[in-house]
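Q: Next comes the sequence, and after it the predicted model I'd like to discuss.
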Amino acid sequence: MTSESEGRCHSVDVSSITAGPLRAMLRTCDGVLVEALHEPRAARSEGEPGRRPEGGSGCSGCSGEHDGEDGEDRADGGGGADGADGDGERRPGGVAAGTAIVVAHGFTGSVDRPAVRRAARVLARSAAVVTFSFRGHGRSGGLSTVGDREVLDLAAAVAWARSLGYRRVVTAGFSMGGSVALRHAALYGAAYGGAARERSAAAVDAGAGAPERRPTADARRRRGERRRPYESAPEPWLAADARECRTDAVAAVSAPARWYYRGTAPMRRLHWVVTRPVGRLVGRYGLRTRIHPRDWDPVPLSPVAAVPLIAPTPLLIVHGDRDPYFPLDHPRMLAAAGPSELWLEPGMGHAENAVGDALLGRLGDWLVRA
């Protein structure tokens, strides 16, 4: 337990910021340690032309990394040669910071998996990148809840990126990480304020009963009742200030629209891994993923229910037409649920393993411009 207010995401202290990669262990709101890696924006190769954000200098919502008078991107983002920006604040890597992309990997991924490293390397051409391992994955502590409490892991990584001095922090999630990114954008956007918070509160009030009269989970199971939906038990961190944990734009790649989907063979195998004791042993020793043995209770807010709460935060949905896990009705459901941009990619399979460098480049550019 902590005396800090709920919803505030804290990371370990980092005494010095260097121009190279930086690893840290972040502590989430519920006390789980997750490993994270910050990598500065990659240096432009010789001869690569500078790119001006759409709309030119002074465009709305730009990252602050405008071109200089010579047509090349200004490495200091408008700051002085000593690595301070206009207000004298030090920034990561000795330069004034613009945008950081926080990457949320898929189930069984981690910071050091080759597909995650490749995605980070390509995205770093557009902006600085923060990668991390969800709980139960890699060197992070805890047990995987397969998309539920992982929202807290992403929130801690976003808060860490902001603590490093970045003016804009955006999120890109793949598969399970995509569902987490959608829920994170909705929950922390709602917690931070605005119309989204009012819509979230209305949704909670519509399904809420008196808390003291609700039966326990064991009592409901004995009576054969279904697990509570999210709306009847709002997440406790929604009531706290979440300014540092919010995202400025979100992209979900190969994300599911709804829970408990078993319509494809890969998803049936995944459910076996998650729900059966033998499957969880396979997950731990074969897939290097430690899975929580308990069912969700309450059932978390679904990705498709989260989408309407994300606006006005920019939202991009990316999905391949050859995804073996989730067919095209998933991205179409997500896109129809609220304001968003939808990219259906011909020939693309599933998540970070299937995303090509060209698409990652487009994705990074969209996140910086959004």
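A: Nice, I can see it. Numbering: from 1, shown residues only.

Q: hey, let's count contacts and neighbours off CA atoms from now on
A: Will do.

Q: Which elements pack onto the longest helix belonging to the chain?
A: Counting residues, the longest helix found in the chain (DSSP state H) is helix 176-192. Applying 3 or more Cα pairs under 8 Å, 6 or more residues apart in numbering; DSSP states H and E, one finds that helix 176-192 makes contact with strand 99-104, helix 150-163, strand 168-174, helix 195-207, strand 250-253, helix 303-306.

Q: of these, which approaches residue 182 most closely?
A: Of all those, helix 303-306 sits nearest to residue 182, with 6.0 Å by Cα to Cα.

Q: Below is an additional structure, to be compared with the one above:
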Amino acid sequence: MSSSRAGHRAGRPHSETDGRPPSRTFLRTADGVSIDAVYDPGKVPHHTSRPLSGTGRTRSRHPVFVIAHGFTGDVDRPHVRRVASAFSAYGAVVTFSFRGHGRSGGHSTVGDREVLDLAAAVEWARGLGHARVITVGFSMGGSVVLRHAALHPGTVDAVVSVSAPARWYYRGTAPMRRLHWLVTRPAGRLVGRYGFRTRIHRRDWNPVPLSPAEAVPRIAPTPLLLVHGDSDGYFPLDHPLMLAEAAGEHGELWLEHGMGHAENAAADALLARIGDWAVSRAG
């Protein structure tokens, strides 16, 4: 398992909760990468129950949302902060930058070892006293929350994957062809580093990680929600339909009319519906 260590405080406004401001720290993943993370206690009061053994804290009945951003995002991007603000109406929120993104260390593996980053964030959320942990991922982050739930069963209480691919190496759309150029070519990686603040690993996957479609059947009985726009310019509808088929009778699929791709396309009303679903399903 990974462990976390305290870092610096974030200079963000206080939330309407128990008076604690959002806090910022660096987490250490199981393979030693430093991950920039922010915790916001949320905008509704926390109600606690039994003490956490040996910690001096109590376990909160309030859920925590752990948000996994898309490729080239990071914890300080406006679209990530907007998503965090929307879910803070339903519980506490942990946001973090995947490896190679923003102020996190390491290099992006575009969805492979990022599972370790999410595992460190989930462990941190549990350590902060939350009995219910909900992971919500977008695009690359959507594939990561699926694989994390499959590879670390029982560590989360609900999973939401938005605009995720179903399979690897997809090049069927112009945006995905541009993304593959960014990842696979030296010139593309330079653009990623200096244009998108994303440091990309130069080596190919070895071995190729479990695909999202292969991961989905392993998530049950954890509640699962798949969300995809019918105007997604990156991954057409065969991707969510493949994921839904892999899920079988387990999980739900929402096909959103007119929605594009990932965080920027997720309207506030959709985020509210996801928040309602997650809180009702996480027990």
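A: It's in. Owing to the predicted nature of the structure, the values given are computational and were not obtained by experimental measurement.

Q: Could I get the TM-score for this pair?
A: Scored by TM-score structural alignment, normalised by the length of the second structure, the superposition of the two chains gives a TM-score of 0.91; 268 aligned residues with a Cα RMSD of 1.8 Å.

Q: before we move on, the earlier item: mean neighbour count and distance to residue 358 of the first structure added to the helices and strands packed on helix 176-192 of the first structure, as CSV?
A: Shown next, in CSV, are these (neighbours: other Cα atoms under 10 Å; distance: least, Cα to Cα, whole Å):
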stretch, mean neighbour count, distance to residue 358 of the first structure
strand 99-104, 30, 17
helix 150-163, 26, 25
strand 168-174, 27, 16
helix 195-207, 16, 34
strand 250-253, 28, 14
helix 303-306, 23, 26
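
Q: Just the helices from the first structure, written as ranges.
A: 114-123, 150-163, 176-192, 195-207, 217-222, 265-275, 277-285, 303-306, 329-337, 351-354, 357-369.

Q: which one is the counterpart of residue 360 of the first structure in the second structure nearest to, not counting chain neighbours?
A: Residue 360 of the first structure maps onto residue 271 in the second structure, with residues paired by TM-score structural alignment. Leaving aside its sequence neighbours, residue 271 of the second structure sits nearest to residue 86 (Cα to Cα, 6 or more residues apart in numbering; 6.5 Å).

Q: which residues touch the counterpart of the one you found in the first structure?
A: Correspondence of residue 86 of the second structure to the first structure, assessed by TM-score structural alignment: residue 122. Contact analysis of residue 122 of the first structure by Cα atoms under 8 Å, 6 or more residues apart in numbering lists 357, 360, 361.

Q: Now that residue 39 of the second structure has come up, it's in contact with residue 27, right?
A: No. Taking Cα atoms under 8 Å as the definition, residue 39 of the second structure is not a contact partner of residue 27, at 11.7 Å.

Q: can you tell me how far the residue nearest to residue 192 of the second structure when sequence neighbours are not counted sits from residue 115 of the second structure?
A: Leaving aside its sequence neighbours, residue 192 of the second structure sits nearest to residue 198 (Cα to Cα, 6+ apart; 5.2 Å). Residue 198 of the second structure sits 17 Å away from residue 115 of the second structure, going by Cα to Cα, to the nearest Å.

Q: Show the contacting residues for the corresponding residue of the first structure for residue 218 of the second structure.
A: Mapped onto the first structure by TM-score structural alignment, residue 218 of the second structure lines up with residue 309. By Cα under 8 Å, 6+ apart, the contact set of residue 309 of the first structure is 186, 187, 189, 190, 196, 197, 199, 200.

Q: show me the contacts for the fourth one.
A: Yep, that's residue 190 of the first structure we're talking about. 196, 197, 198, 200, 238, 309, 310.

Q: Show the contacting residues for residue 193 of the second structure.
A: Per Cα under 8 Å, 6+ apart, neighbours of residue 193 of the second structure: 199, 200.

Q: same deal with residue 182 of the second structure?
A: Going by Cα under 8 Å, 6+ apart, the list of residues near residue 182 of the second structure reads 188, 189, 191, 192.

Q: ok, the last one to residue 180 of the second structure distance?
A: This means residue 192 of the second structure. 11 Å.

Q: Give me the more crowded residue out of the two.
A: Counting neighbours by other Cα atoms under 10 Å for residue 192 of the second structure and for residue 180 shows that residue 192 has the greater number, 19 against 15.
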